[in-house]
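Chemist: Sequence first, predicted coordinates after that:
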Amino acid sequence: MILQNGYVFTGGPGAGKTSVITALAMKGFAVVPESGRQIIQEQVASGGEALPWANKILFRDRMLAAAVHDFERQVPDGQPVFFDRGIPDLIGYSKLENLPVPAVLEEYATGMRYHPRVFIFPPWEDIYRGDTERKQDYATAVATYEAMQGAYTDSGYTLVTVPPANVADRVAFILANL
């Protein structure tokens, strides 16, 4: 299935994706937030192990289940839906972390397609900040960006680089490039 109205934002952590998603939601657009941060918060609160610093495979598999659920609940009605990460991000994450890429992940990435243009946010050191859920350093953020770039290119998507700018200008850029 192709979700022609589903636009993915990808890139490394701390590049401004969530700020842009939030601004789009405030403008009334449908958005799907990143599941990773929510999974981390839930796992920390419950003492679970599906954490990127505890059990990377279990963490990835929880994110995959959330990504599939998020994809399936969208209606292809023509109105844009903005995803803070998509299924191919999990291929990039697997490769970044030297994890095996399970066949089911490849099947979902092939069978559940987003709009062919994916917005990629390059690393931007001036705005990068770590926090309790984002423990990667800037070098890892750069490596993550490169892994996502490869995962989406290998999956047949066309990448549109979102230039570093204030949130309003980034939103305008994205809306002009739908």
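Modeler: Okay, I see it. Numbering: from 1, shown residues only.

Chemist: from here on, contacts and neighbour counts on C-alpha atoms
Modeler: OK.

Chemist: Sticking with Ala23, tell me its helix or strand.
Modeler: If you go by DSSP states H and E, Ala23 is part of helix 17-26.

Chemist: same question, Ala45
Modeler: If you go by DSSP H and E, Ala45 is part of helix 35-46.

Chemist: Pick out the residue nearest the middle of the chain.
Modeler: Central residue of the chain (Cα atoms, centre = their mean): Arg85, 1.6 Å from the mean position.

Chemist: I figured that one hits Glu34, correct?
Modeler: Yes - Arg85 lies in contact with Glu34 (Cα atoms under 8 Å); the separation is 6.1 Å.

Chemist: Quick check: Asn5 vs Arg62, distance?
Modeler: Remark: distance between Asn5 and Arg62 (Cα to Cα, to the nearest Å) = 25 Å.

Chemist: between those two, who's got more neighbours?
Modeler: Asn5 (19 against 16; other Cα atoms under 10 Å).

Chemist: roughly how far is stretch 133-141 from the heart of the chain?
Modeler: Taking Cα atoms, centre = their mean, to the nearest Å, one finds the center of stretch 133-141 at 15 Å from the center of the full chain.

Chemist: same thing with stretch 101-111?
Modeler: Taking mean C-alpha positions (Cα atoms, centre = their mean), stretch 101-111 and its chain are 16 Å apart.

Chemist: Packing partners of the helix holding Ala23?
Modeler: Judged by 3 or more Cα pairs under 8 Å, 6 or more residues apart in numbering; DSSP states H and E, helix 17-26 is in contact with strand 6-11, strand 30-32, strand 81-84, helix 167-176.

Chemist: one more structure, for comparison:
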Amino acid sequence: MSPTPPGNFVVISGCSGGGKSTLLAELARRGFAVVEEPGRRVIAEEQPSSGTALPWIDLAAFARRAIDLSLRDRDEASGQDGWVFFDRGLIDAAIALEHASGEPAIKAYGSAHRYHRHVFLTPPWPRIYVHDAERRHDLDAAIAEYDRLLAVYPSLGYDVTILPKVSVVDWADFLLSALNQGER
């Protein structure tokens, strides 16, 4: 499997519970292609069967499943025209795997499988952070993860923009304006 060129693949990452999925829903409503967060899909597959590849049981196994799903997502999105927005993705999963196991996943996946150079991060936003069946960690753990993302993306050569704490409509406008001012 050869790596997919990054041209139109845009990562929206950041703090867990920071509003990424809400932003992706707004972009989809506007007609853009979006790819749902791999981690939430892994959880949705594991929970009904009492699987253990869950972040609160076996983070490394969970991250490996998210990596596999992210690679598949990239392959499936490779024929899309226009912007394709990813709710997290391969690099986030590689960061989680390296954090959980020490395996050198970030450089391996982050160098070979690029996204658009501009990455958008949702910051910690305690006012909107909530626990749910798929998000069992507390805000402190979410902020620690955010700090890892904030360190790794620039180290891989990505330009990181922290999204302002505004309405979802304004978020989408801000993000699209930033992308349209730059080049593919």
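Modeler: Received it, and whenever you're ready, just let me know what you need. Bear in mind that the values here come from a model prediction, so they are computed numbers and not experimental data.

Chemist: mind checking what the residue nearest to the centre of the first structure lines up with in the second structure?
Modeler: When the second structure is aligned by TM-score structural alignment, Arg85 of the first structure is paired with Arg88.

Chemist: what about the longest helix in the second structure?
Modeler: In the second structure, assigned by DSSP state H, the helix with the most residues is helix 59-77.

Chemist: Tell me roughly how far it lies from the first structure on average.
Modeler: By mean Cα distance after the TM-score superposition for the first structure, the fitted helix 59-77 of the second structure averages 0.7 Å away from its aligned residues in the first structure.

Chemist: and that helix, which residues are buried?
Modeler: Neighbour-count burial for helix 59-77 of the second structure flags 59-67, 69-71, 73-74, 77 (criterion: 16 or more other Cα atoms under 10 Å).

Chemist: could you check the angle helix 38-46 makes with that helix?
Modeler: 110 degrees (axes from the mean of the first three to the mean of the last three Cα atoms, to 10 degrees).

Chemist: whereabouts in the first structure does helix 59-77 of the second structure align?
Modeler: So helix 59-77 of the second structure sits over residues 56-74 in the first structure, by TM-score structural alignment.

Chemist: Not counting the matching stretch itself, show me its contacts.
Modeler: Stretch 56-74 of the first structure is contacted from outside by 32, 35-36, 39, 49-52, 86-87, 90, 93-94, 97, 99, 105, 108, 112, using Cα atoms under 8 Å, 6 or more residues apart in numbering.

Chemist: buried subset of those?
Modeler: In these, the ones that pass as buried (16+ other Cα under 10 Å) are 32, 35-36, 39, 50-52, 86-87, 90, 93-94, 105, 108, 112.

Chemist: Of those residues, which is the nearest to Thr144 of the first structure?
Modeler: For those, the closest approach to Thr144 of the first structure (Cα to Cα) belongs to Tyr93, at 7.3 Å.

Chemist: In a helix, the closest one, correct?
Modeler: Yes - under DSSP: H, G, I helix; E, B strand; the rest coil, Tyr93 of the first structure sits within a helix.

Chemist: looking at it, it is touching Glu146, isn't it?
Modeler: No - if you go by Cα under 8 Å, Tyr93 of the first structure and Glu146 don't touch, sitting 10.4 Å apart.

Chemist: show me the contacts for the aligned partner of Val10 of the second structure in the first structure.
Modeler: Aligned by TM-score structural alignment, Val10 of the second structure pairs with Tyr7 of the first structure. By Cα under 8 Å, 6+ apart, the contact list for Tyr7 of the first structure reads 80-83, 114-115, 117-119.

Chemist: Check the spacing between the residue nearest to Tyr7 of the first structure when sequence neighbours are not counted and Ile120 of the first structure real quick.
Modeler: Sequence neighbours aside, Phe82 is the residue nearest to Tyr7 of the first structure in space, at 4.9 Å (criterion: Cα to Cα, 6 or more residues apart in numbering). For Phe82 of the first structure, the distance to Ile120 of the first structure equals 12 Å [Cα to Cα].

Chemist: coming back round to it: could you check the angle strand 9-14 makes with the longest helix of the second structure?
Modeler: Inter-element angle recorded for helix 59-77 of the second structure and strand 9-14: 150 degrees (by the same axes, to 10 degrees).
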